[in-house]
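1. Using only what follows, build the 3D model:
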Amino acid sequence: MTSLDDLPIRDDLRGLTPYGAPQLEVPVRLNVNENAYRVPEAVALDIVQEIARALPEANRYPDRDFDTLRGAFADYLGHGLEPAQIWAGNGSNEVLQHVLQAFGGPGRSLLSFTPTYSMYPLLAQGVGMEWVPVPRAADFTLTPEAVRAAIAEHDPDVVFLCSPNNPTGTAIGLDVVEAAAEAARGIVLVDEAYAEFAHDRSQTALTLLERFPRLLVSRTMSKAFAFAGIRVGYLAADPAVIDALRLVRLPYHLSAITQAAAIAALRHSDEMLARVDALREQRDRIVDELAALGLQPHPSDANFVLVGGIADPARTFRSLLDRGILVRDVGLPGTLRITAGTPGETTALLAAMAELLAE
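-> Below is the predicted model of the structure:
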């Protein structure tokens, strides 16, 4: 039986391990920023009925340009967006991959500000482009001046700004996005996967699209819409950018089932966002109560909290897991990342952390 080392894979892939996080069956799973709430029954029924209407035509390829879904996304996002400004894929990671396939590649570079989403360097490597990490400030914030300086120094072809940032939860001001869009000669993408969880949802880079034709704003249905298992991501940009992404997508990349499920879910956006409000309350509860216990939770606009002040993250991770609670060690010294859960899950987490600190 052959091994991976025996295969003629690319040299830059040797020694790497696939992206992933533990998938363990435990009572409280707070490690991968999923929506803690199941899809509501009435919404699920509507989705199933929409899929049932699509199934008899499954012998035909789906709508290649998913026009109906693009219209639904444009309506949901607002800000005067038109369907021609919308793109979608099987999760936001595929959308980001399309962007790098179209605007990156060998001899080009992707710049972002670390710590940030760990898929960015993997996506860059997948298309053979250089990854340029620039450290954030000690409190994980970014300033317009820092962004302009980094772009001037490195002259990247693509800039990714994650806001709210994963894994820190840090929001980025619109002045920072403007600075990047003004300074960069290439593409600037703002990854707003957690935008619906922000304290101020009006602070979105969608408001800047009309001014900057090379600015892109990506979103996902995995978080706010509890669609992690369905895999739907999307972005808004100038129509010319959408034309560029068509050049690299695989034919019929969004199945008819995926399109039907997403269209139905978007009809219930108000109901789904009500669950988001409940998760925001639990996120803020985690921040407040862990701070009262003497830990150092970082301010968060996402559906998770990066908690600092943990003397031994590996030991704390194992101790929580022994109690049936799964969180995430993202490799930042003295920290663990904890996803906001249901009130019961949050209560279990806080009680376990209190026990561990008392020990």
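2. Every contact and neighbour count from this point should use C-alpha atoms.
-> OK.
3. roughly how far apart are A195 and T204?
-> A195 sits 7 Å away from T204 when distances are taken as C-alpha to C-alpha, to the nearest Å.
4. I meant R246, not that one.
-> Using C-alpha to C-alpha, R246 is found at 25 Å from T204.
5. just how off-centre is stretch 265-277 within its chain?
-> 18 Å (C-alpha atoms, centre = their mean, to the nearest Å).
6. contacts for it?
-> Residues outside stretch 265-277 that contact it (C-alpha atoms under 8 Å, 6 or more residues apart in numbering): Y37, V43, D46, I47, A72, F73, Y76, E196, F197, A224, F225, A226.
7. how about 7 Å then?
-> Identification of contacts with stretch 265-277 by C-alpha atoms under 7 Å, 6 or more residues apart in numbering yields V43, I47, A72, F197, A224, F225.
8. can you give me the strands for the protein?
-> Listed in chain order, the strands found in the chain under DSSP state E are 28-29, 86-89, 109-114, 130-135, 158-162, 187-191, 215-220, 233-236, 296-297, 304-308, 325-326, 336-339.
9. wait, what's in contact with the residue positioned nearest the centre of the chain?
-> Among the residues of the chain, the one closest to the centroid is A193, at 3.7 Å (C-alpha atoms, centre = their mean). For A193, the contacting residues are S218, R219, T220, by C-alpha under 7 Å, 6+ apart.
10. Against A54, how distant is the first one?
-> In this structure, S218 lies at 27 Å from A54, with C-alpha to C-alpha as the measure.
11. Show me which of these two is the more surrounded one.
-> When S218 is set against A54 and neighbours are counted by other C-alpha atoms under 10 Å, the residue ahead is S218, at 25 against 17.
12. wait, isn't the more buried one in contact with L235?
-> Yes: shown here, S218 and L235 form a contact pair, counting by C-alpha atoms under 7 Å, at 3.9 Å.
13. one more, for comparison:
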Amino acid sequence: MIRQSLDNIRYYPDPEMKQARKGIARFLKIPEEYILPTAGGAAAIDLVTQLDGGCIFTLPPTFGEYTARAAIHGRKTAVWEGSCEPGDTLIVCNPNNPTGEVRTKETLLAILTETKACGGRLAVDEAFIEYCPEYSLRRDLQPGLILLGSFSKILGTPGVRLGYICAEPEIIERLRQKTLSWTPDTAATEIAAALPEHKEQIAAECELNRERRNLFRTQLQKLGAEVHPSEGNFLLVDFHWDMTAAAETLKARKILVRTCTSFGLPASFWRLAVKTEEENTRLIAALEEILHVR
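-> Next up, the predicted model:
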């Protein structure tokens, strides 16, 4: 798909995003008028945080871009405690980053009822939802609910910025007016258009990720680490002591790990990506040596 797009990079992308909208809509099985393609999940977050003028609520620990983009757009931020006011938005990551925790549809719809009763909105970031699509709210779209998504994770293409927003058509049109011209780009558009043809491959990759994640969890637990339940392509791991030096040692060996201090968690926590079995085993072997566990 990327190679095919090279023939068209001399042209501007379609400003109406017709191909991208159609491909994403077919993949998600949602009408096109409910879809807004974006230049990655980060662009979707940025648009949602500038939709209204009220407070942005979050449920930490969670992805820091929600409050970061809110601050840039002059919006107050706070931890959700069950109530809000008109113009406020609660952003929930599901599965959550960095914990991997998933909230059921029933739980999220109950939260939606609360936010709507207060005159606010619920935005659910489903960036990792393809790893557990049964928890998606894409079949429950209604006023007051916005879904954000990204294909960077499931396709392993973070260098190609392709995300989306799902919402009622009125909200999609308001957000479209705030979008920069010619996003997503040509390569992302080609990928979006081809998504429906690869549903079975994506589903197979998700199943393979589940198997690798379970094996990786077992390997980490044998090192004495506490591994939190996850439905994503990563695991939140607590080693129960400061792992700063260990992260630097691994970096010197060209193994990068995600520390979690940026999520507000202690230095004992890492968020580890579930990669190939070979890559996961390489990390485990390095940790055994560093932590003197054999």
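14. rewinding a little: looking at the contacts of A193 of structure 1, spot the one nearest E182 of structure 1.
-> When the contacts of A193 of structure 1 are compared for distance to E182 of structure 1 (C-alpha to C-alpha), S218 comes out closest, at 18.9 Å.
15. Tell me which residue of structure 2 lines up with that closest one.
-> When the two structures are superposed using TM-score structural alignment, S218 of structure 1 falls opposite L148 in structure 2.
16. so what's its match up against?
-> The contact partners of L148 of structure 2, by C-alpha under 7 Å, 6+ apart, come to G41, A44, V124, D125, E126, A127, Y164, I165, C166.
17. Go ahead and confirm the fourth one touches I146.
-> No: in this structure D125 of structure 2 lies outside contact range of I146 using C-alpha under 7 Å: 8.5 Å.
18. Give me the mean distance between the longest helix seen in structure 1 and structure 2.
-> If you go by DSSP state H, structure 1 has its longest helix at helix 269-292. Here helix 269-292 of structure 1, set against structure 2 after superposition, deviates by a mean of 2.3 Å using mean C-alpha distance after the TM-score superposition for structure 1.
19. which parts of that helix are buried?
-> Of the residues in helix 269-292 of structure 1, 272, 275-287, 290-291 count as buried by neighbour count, 16 or more other C-alpha atoms under 10 Å.
20. Next, the angle from that helix to strand 304-308.
-> 10 degrees (axes from the mean of the first three to the mean of the last three C-alpha atoms, to 10 degrees).
21. before we move on, back to that, most widely separated two among the contacts of stretch 265-277 of structure 1?
-> Across the contacts of stretch 265-277 of structure 1, the two members that end up farthest from each other (C-alpha to C-alpha) are I47 and F197, 23.5 Å apart.
22. Structure 1: which residue goes with A245 of structure 2?
-> Under the alignment (TM-score structural alignment), A245 of structure 2 pairs with R315 of structure 1.
23. Is there a neighbour count for the residue mapped onto E168 of structure 2 from structure 1? I'd like the number.
-> Matched across to structure 1, E168 of structure 2 falls on D238, judged by TM-score structural alignment. D238 of structure 1: 19 surrounding residues under other C-alpha under 10 Å.
24. Over to A352 of structure 1?
-> Other residues near A352 of structure 1 come to 18 when the count uses other C-alpha under 10 Å.
25. What does T49 of structure 2 correspond to in structure 1?
-> Using TM-score structural alignment, the equivalent of T49 of structure 2 in structure 1 is L100.
26. State the number of residues packed around that match.
-> The local packing count at L100 of structure 1 equals 27, with neighbours defined by other C-alpha under 10 Å.
27. That one and R328 of structure 1, how far apart?
-> 28 Å.
28. Repeat that for I286 of structure 1.
-> I286 of structure 1 is 15 Å from R328 of structure 1, by C-alpha to C-alpha.
29. Just the buried positions in stretch 287-294 of structure 2, please.
-> Of all the residues in stretch 287-294 of structure 2, those buried under the rule 16+ other C-alpha under 10 Å are L287.
30. Tell me the residue in structure 1 aligned with P13 of structure 2.
-> So, by TM-score structural alignment, P13 of structure 2 is matched to P62.
31. Quick check: its match touching T258?
-> No: distance between P62 of structure 1 and T258: 9.8 Å, which falls outside the contact criterion (C-alpha under 7 Å).
32. tell me, what's touching these two both at once?
-> Among the neighbours of P62 of structure 1, none is also in contact with T258 (C-alpha under 7 Å, 6+ apart).
33. mind listing what R29 of structure 1 touches?
-> If you count contacts by C-alpha under 7 Å, 6+ apart, then R29 of structure 1 has I325, L326, V327 around it.
34. Looking for the alignment partner of the second one in structure 2.
-> Okay, so that is L326 of structure 1. For L326 of structure 1, the residue aligned by TM-score structural alignment is L256.
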